[in-house]
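Asker: Using only what follows, build the 3D model:
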Amino acid sequence: MGQMEGEKTRYGFLNVVPLALAEWAIFTCVFAVAGAWPAPDVNEGYYLAKARHSVNPEWCENDFFLNSEDAHGLFFLILGPFAASAKLSTAAWVGRWAGWLALAVGFRHAVMQLFPSFLHRLFAITMFSLAARYTTMAGEWMIGGCEAKVFAWALVLGAWGEGVRGRWAYAWLLSGAATAFHPLVGGWMMISIAFVALIQSIKRRDQIDWLNLCGLSYVIAGLVVAFYGVWPALQMSSGVAADIREQAAAIYVVDRLPHHLLPSSFQESLVTRHLLAVIFCGVLYAALP
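Answerer: The predicted structure is shown next:
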């Protein structure tokens, strides 16, 4: 009897794996269609050059930007060797495909419990890719060039998938990995996971799954992994005078990235479409059983 159950499990596994691989491939192509603009993208020239420089400091050794502190060390550690040995345009395309695949895996994991049907998941990923491009108000994106935040968002999607399954400790660990890639993307996800897990625990009047020894180990591991991304970011302003930090923050927000960080500079049309999308999602959520 046990042997028969083992055979059934193995047979089911062999059926599921090819389907998952095929779905990942299809989802990757959906993301590629949504974000395959010419290389290099506006930011790829900076990040890929920094990745190459992190491995080969003699390349453009006197460049001020390349010699500045690295805020995305894990991304440079992973992509740096390839960026140093190949053309930057080649590294951009390889990194893009790797990012799209990571997003595909993360997205499938996030929606698997919600949409058991492949066609429903295909519709969901199509809507997701369109929404990611056409409903933002601060010029942000996740499907496109090769940057650290793409891989961070993939891990965030994976974390949501764990959260949907009620496995908050695993969700926290994946959020920590996302923070290692991109402190802002992953850091906000860690805050969200902690908040939602606490609310769910209060509603159900039970203990969160990370309050046991095993769960606590994942919490600590998540913090340690996240620290790998947060520490370099903190070091960038360590030992700098307060007035210099304030001046740098003003330049960063007002002069360099107002379209991302200064709400008063956002285009009204972008704000309007974003608010309409939020209202639509709220109405849809309220209407669902």
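
Asker: For the rest of this, base every contact and every neighbour count on C-alpha atoms.
Answerer: Noted.

Asker: after the lengthiest helix in the chain, next one along is what?
Answerer: Longest helix of the chain, by residue count under DSSP state H: helix 2-35. Downstream of helix 2-35, the next assigned helix or strand under DSSP states H and E is helix 44-55.

Asker: Tell me the helix or strand right after that next one.
Answerer: helix 73-85.

Asker: by how many degrees do whichever helix or strand comes after that next one and helix 2-35 diverge?
Answerer: Next along the chain after helix 73-85, taking DSSP H and E as the criterion, comes helix 88-111. Inter-element angle recorded for helix 88-111 and helix 2-35: 130 degrees (by axes from the mean of the first three to the mean of the last three CA atoms, to 10 degrees).

Asker: At the geometric centre of this protein, which residue do we find?
Answerer: Trp153 (1.2 Å; CA atoms, centre = their mean).

Asker: what kind of secondary structure is that one in?
Answerer: State at Trp153, reduced to three classes by DSSP: H, G, I helix; E, B strand; the rest coil: helix.

Asker: From what I see, it and Leu103 are in contact.
Answerer: Yes - assessed by CA atoms under 8 Å, Trp153 is found in contact with Leu103 at 7.1 Å.

Asker: circling back: contacts only, for the residue nearest to the centre of the chain.
Answerer: Contacts for Trp153 were tallied using CA atoms under 8 Å, 6 or more residues apart in numbering; they are 103, 142, 178, 185-186.

Asker: how about those residues in CSV, adding neighbour count?
Answerer: CSV is the format used below for those (neighbours: other CA atoms under 10 Å):
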residue, neighbour count
Leu103, 27
Met142, 22
Ala178, 34
Val185, 21
Gly186, 28
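
Asker: where do the helices sit along the stretch 101-250 of the chain?
Answerer: Taking DSSP state H, counting those that start in this stretch as the criterion, the stretch 101-250 of the chain carries its helices at 118-134, 148-164, 168-181, 183-204, 213-235, 242-250.

Asker: now the next helix or strand along the chain from the shortest one, how far from the centre of its chain.
Answerer: So that's helix 242-250. Remark: after helix 242-250, the chain's next helix or strand is helix 258-261, criterion DSSP H and E. In terms of CA atoms, centre = their mean, to the nearest Å, the centre of helix 258-261 is set 19 Å apart from its chain centre.

Asker: want to put them side by side, so please do this one too:
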Amino acid sequence: MWPVLIAVWATFLLYSALAAPVPGANEPHYLCKSLHYWQPDWCAPDFFLTSPNAHTVFYATIGALTQVLSLDQAAWAGRGIVYFLLALGWTRSLSQIFCSQWSCLWVACVYLTLASIGNFSGEWLVGGVEGKVPCYGFLLLAFAETLQQRPRRAALWAGLAISFHPVVGVWGVLAHALSRIVSIVMDSRRYRRSFTSSLLYQRQDAAAAEMGNPQASAGTGHSARQAWIAVAIFTVVSLPGLIPVFRLLTETVPAQTRYAGTYLQVYFRLAHHLDPMMFSAQSYVGYAILLILWGCSLAWGGRTLAKIRLDGIVLWAVVFAFVGILIGWGPRPAKLMPYFAERMNLLKFYPFRLADVLLPVAFSISLVSVLERTLLVAPRSPGLACLIWKPQWLLLVCFLGAALLAHSRTDQNRYSRENRHDWLDACGWIDTHLRQEALVLSPSNGWAFKWFARRAEYVSFKDCPQDAAGIVEWNRRLNFLQKWFEENYADGLYSNTELKDLRARTGATHLLTDRLGPMELTPAYKNETFQVYDLESLD
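Answerer: Model prediction:
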């Protein structure tokens, strides 16, 4: 499996490098949090970094790279680690579905091609380094060990999945558990009907019960003991990830604060992930087509036991997403929905994200399964034409085209190419000239400020805390700044008196702006796009 594993790993890394150049969308969030976790004095005044941690296991393990490497180097090293784990789980699990081990690589190419076209709720699998990537890798490893009937190893990997990302891990484990329960119930009913007609079996079973068959008793006891050991392993390993989340969910805050925090999370900050009425029509159409094609593939031949079990997990992921749509669908504004508070509290657990990833993966597996039985194993004939028109080349070309397409969209969440140089220049000046304890008011559309400037921010729209009180305070700070800038611009100038008031009410030491102004205060540094103002000079 090593050649296949390395090929899949390289495919993930190449797509990651093209689709999400360092720093990726969430890498400043995870790695800056990790650096502050290990060095609390780094950007100590930063509001987001000092908020409660939701991914402690990631910060304590992969995040430790920030102690020996720069942030850029830690991102690349972290990607190498997490995508190796993902590739390992990918090949270990999918190799039990196909006859050819190289089909794992072709599934990766098809899936990444689909991922470059779009997704349903904003969920992705291959991009930057963050907690959900190793989580999916561990879930796939747990699935592979389950197929090999190794419950203790499966429990270990499942527990690690939850520790690295509790939301994704719990949904994945729940889908697998429900699919296994349904499978066991169906099998037991099938066997019961079959054995009922066998009088010999009934007599043997009765005789064994009367005589206390020691082998049967030993087998039953051994299975029960293995199950309890697996449950114990799963519980112990998953607790490091569950405890921080449990603390966030049970924090002692007023009911009004908890309500407001959930509302802001579901219908404001993360509405593009959590509110099904915010998803585009294109996403619904695309995933409906995938669902129909995948459903049709369930009747195709060549379905191994491993694929049947995987399809069961995917089916439950789709059920979770469908229930999420029913919960979130209703009139707007959302508070007009019946049982609005209960529905809002359910939506904050991301019911769509598992199906967002697994449905394209399941379709890719079905497509490659058909190709494996037809074109991929076509008889070889001599000649250059046969070598050129191999379907493997077409899959590789589709993958490269998809990676380049994803790369062309990387500027959507960053400054334009014209302003990027000035942004990095301003952040670099801040990094070299401001004291470590500085607190900066950065632009609302700032990109990875802490990553480049290595200084604390008063508030950042991208970096939203996870606790209810923190979310409410985050929203208050954003609203305060917007209102302050609007009210004090009535005379067309931000005077030193007004800026001194801003400093007193925020505690900020410096102000970084692009369009905001004019200011009475002379900038401490400026380039063609950005200006840095020293608010401490007003003291």
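
Asker: if we can go back for a sec, same list (the helices of the stretch 101-250 of structure 1) but as TSV, adding distance to Thr90 of structure 1.
Answerer: Listed next are the helices of the stretch 101-250 of structure 1 as TSV, based on distance: least, CA to CA, whole Å:
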stretch	distance to Thr90 of structure 1
helix 118-134	24
helix 148-164	17
helix 168-181	21
helix 183-204	26
helix 213-235	26
helix 242-250	34
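
Asker: tell me the most buried of these?
Answerer: helix 168-181 (a mean of 30; mean count of other CA atoms under 10 Å).

Asker: follow-up on the earlier one: and the residue nearest to the centre of structure 1? What does it align with in structure 2?
Answerer: Alignment note: Trp153 of structure 1 maps to Tyr136 in structure 2; criterion TM-score structural alignment.

Asker: That match and Ala54 of structure 2, how far apart?
Answerer: 17 Å (CA to CA, to the nearest Å).

Asker: what's the answer for Arg190 of structure 2, then?
Answerer: 44 Å.

Asker: Of the two, which one has the most company?
Answerer: Higher neighbour count among Arg190 of structure 2 and Ala54: Ala54, with 22 against 11, using other CA atoms under 10 Å.

Asker: For the more buried one, list the residues it contacts.
Answerer: Contacts of Ala54 of structure 2 (CA under 8 Å, 6+ apart): 241, 244-245, 248, 466.

Asker: Tell me which residues are up against stretch 190-210 of structure 1.
Answerer: Contacts of stretch 190-210 of structure 1 (CA under 8 Å, 6+ apart): 163, 167-169, 171-172, 175-176, 215-219.

Asker: quick one: the alignment partner in structure 2 of Ala86 of structure 1 from Arg505 of structure 2, how far?
Answerer: Aligned by TM-score structural alignment, Ala86 of structure 1 pairs with Leu69 of structure 2. Separation of Leu69 of structure 2 from Arg505 of structure 2 (CA to CA) stands at 36 Å.

Asker: So which of those two has more stuff around it?
Answerer: Ranked by neighbour count (other CA under 10 Å), Leu69 of structure 2 and Arg505 place Leu69 first, with 13 against 10.

Asker: Now do the contacts for Ala34 of structure 1.
Answerer: 129-130, 143-144.

Asker: Please repeat the previous calculation with a cut-off of 10 Å.
Answerer: Residues near Ala34 of structure 1 by CA atoms under 10 Å, 6 or more residues apart in numbering: 28, 100, 126, 129-130, 132-133, 143-144.

Asker: can you check Leu114 of structure 1 too?
Answerer: 120-121, 161, 164-165.

Asker: returning to that earlier point: any chance of the contacts of stretch 190-210 of structure 1 in CSV, plus distance to Phe65 of structure 1?
Answerer: Converted to CSV, the contacts of stretch 190-210 of structure 1 look like this (distance: CA to CA, whole Å):
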residue, distance to Phe65 of structure 1
Gly163, 39
Arg167, 41
Trp168, 39
Ala169, 38
Ala171, 35
Trp172, 33
Ser175, 29
Gly176, 27
Gly215, 41
Leu216, 40
Ser217, 38
Tyr218, 36
Val219, 35
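
Asker: which among those gets closest to Phe76 of structure 1?
Answerer: Gly176 (17.5 Å; CA to CA).

Asker: Tell me which residue of structure 2 lines up with that closest one.
Answerer: Aligned counterpart of Gly176 of structure 1 in structure 2: Gly159 (TM-score structural alignment).

Asker: unless I'm mixing things up, that match is touching Pro151, no?
Answerer: No - taking contacts as CA atoms under 10 Å, Gly159 of structure 2 lies outside contact range of Pro151: 12.0 Å.

Asker: For the two, list the residues in contact with both.
Answerer: In contact with both Gly159 of structure 2 and Pro151: 142, 231, 233-234, using CA under 10 Å, 6+ apart.

Asker: and the residues you listed as TSV, adding distance to Ser280 of structure 2?
Answerer: Converted to TSV, the shared contacts of Gly159 and Pro151 of structure 2 look like this (distance: CA to CA, whole Å):
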residue	distance to Ser280 of structure 2
Ala142	33
Val231	41
Ile233	41
Phe234	38
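
Asker: Check the secondary structure at Tyr533 of structure 2 for me.
Answerer: Applying three-state DSSP: Tyr533 of structure 2 is strand.

Asker: how close does it get to Leu139 of structure 2?
Answerer: Counting by CA to CA, the gap from Tyr533 of structure 2 to Leu139 of structure 2 is 49 Å.

Asker: what comes up buried for stretch 51-69 of structure 1?
Answerer: Using 16 or more other CA atoms under 10 Å as the test for burial, stretch 51-69 of structure 1 gives 51-56, 66.

Asker: Would you check the span in structure 1 matched by stretch 369-388 of structure 2?
Answerer: Counting by TM-score structural alignment, stretch 369-388 of structure 2 has no counterpart in structure 1.

Asker: I'm done for today, thanks for sticking with me.
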